[in-house]
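Engineer: no letters, just coordinates:
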């Protein structure tokens, strides 16, 4: 297994645009301070260290989720947590790269 598949960046079954077309919510898993320094408009900030405690809240959104961070590592971890909780999710990688795909 390559590093990209371990962090959820390879083998995407759907594109970012397909997720957005289904009304996806973007969750930025960086710290509050990092998020404050710049983020994707209308994204939600749920830092990685608390995302497990927010799973039920995220499920209630009833939307697919695209997670992002600075480089794709933390969002890869968040992607695994959310998918294992039954949430339709994809790793969008770094927020600036993701923003360019929107």
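Structural biologist: Alright, I've got the coordinates. Values in this document were obtained by computation on a predicted structure and should not be read as measured data.
Engineer: C-alpha from now on. contacts and neighbour counts both.
Structural biologist: OK.
Engineer: give me the most central residue, the protein.
Structural biologist: residue 67 (0.5 Å; CA atoms, centre = their mean).
Engineer: let's verify that one: helix, strand, or coil?
Structural biologist: Using DSSP: H, G, I helix; E, B strand; the rest coil, the structure places residue 67 in strand.
Engineer: list the contacts for it?
Structural biologist: Applying CA atoms under 8 Å, 6 or more residues apart in numbering, one finds that residue 67 lies in contact with 26-29, 75-76, 78-79, 89-93.
Engineer: list the buried residues of stretch 24-38.
Structural biologist: Within stretch 24-38, the residues scored as buried using 16 or more other CA atoms under 10 Å are 24, 25, 26, 27, 28, 29, 30, 35.
Engineer: quick one on the thing from earlier: narrow the contacts of residue 67 to those in helices?
Structural biologist: Judged by DSSP state H, the subset of the contacts of residue 67 located in helices is 75, 76, 78, 79.
Engineer: try this one side by side with the last:
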């Protein structure tokens, strides 16, 4: 660690350049992946601005569990349905497994009010938010019905 500080002192230009490049990298990466929305803010966006939730995971994953009110448009068919999605006047929130593929979908959509769910479905679940259509949800409904 002492050598790192020695390097900084002896080469301030190189260290400054490294810092600048790191900042630029994160700024460009953040823009490239689209605007993020937190799981806690999604409900507010849906309720106040009638945002549409588009789940780009494949149909099997969507059937296992998805956010209530979301539509399934698999990423593989997104290019074919891009005009349909651009025609939606309310904000659009793109959801994928971990929030990575949604960034590419937001870029492809090229719409001002398009967001990606931060952390995707994994982030949604880790925030304690419910999914509908899960096998666990179905089992709970059957159990309640049998009581």
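Structural biologist: Great, that's in hand. Fair warning: this is a prediction, and the values are worked out from it, not measured in the lab.
Engineer: how alike are these chains, TM-score-wise?
Structural biologist: Overlay of the two chains. TM-score (TM-score structural alignment, normalised by the length of structure 1): 0.75; 97 aligned residues with a CA RMSD of 2.6 Å.
Engineer: picking up where we left off before, could you dump the ones in helices among the contacts of residue 67 of structure 1 to a markdown table with neighbour count and distance to residue 9 of structure 1?
Structural biologist: Output for those, formatted as a markdown table (neighbours: other CA atoms under 10 Å; distance: CA to CA, whole Å):
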| residue | neighbour count | distance to residue 9 of structure 1 |
| --- | --- | --- |
| 75 | 30 | 10 |
| 76 | 24 | 8 |
| 78 | 31 | 12 |
| 79 | 28 | 10 |
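Engineer: and the strands in structure 1?
Structural biologist: Here structure 1 has its strands, by DSSP state E, at 25-28, 44-45, 65-69, 89-94.
Engineer: can I get those in JSON lines including distance to residue 18 of structure 1?
Structural biologist: Conversion of these to JSON lines gives the following (distance: least, CA to CA, whole Å):
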{"stretch": "strand 25-28", "distance to residue 18 of structure 1": "12"}
{"stretch": "strand 44-45", "distance to residue 18 of structure 1": "19"}
{"stretch": "strand 65-69", "distance to residue 18 of structure 1": "11"}
{"stretch": "strand 89-94", "distance to residue 18 of structure 1": "11"}
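Engineer: which stretch among those comes nearest residue 9 of structure 1?
Structural biologist: Across the strands of structure 1, residue 9 of structure 1 has its closest neighbour in strand 89-94 (6.2 Å, CA to CA).
Engineer: packing partners for that closest one?
Structural biologist: strand 65-69, helix 73-84 (3 or more CA pairs under 8 Å, 6 or more residues apart in numbering; DSSP states H and E).
Engineer: any chance of these in JSON lines, with distance to residue 2 of structure 1 too?
Structural biologist: Below are those laid out as JSON lines (distance: least, CA to CA, whole Å):
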{"stretch": "strand 65-69", "distance to residue 2 of structure 1": "20"}
{"stretch": "helix 73-84", "distance to residue 2 of structure 1": "13"}
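Engineer: which stretch among the strands of structure 1 is buried most, on average?
Structural biologist: With neighbours defined as mean count of other CA atoms under 10 Å, those peak in mean count at strand 65-69, which reaches a mean of 28.
Engineer: what range in structure 2 does that one sit on?
Structural biologist: Counting by TM-score structural alignment, strand 65-69 of structure 1 pairs with residues 92-96 of structure 2.
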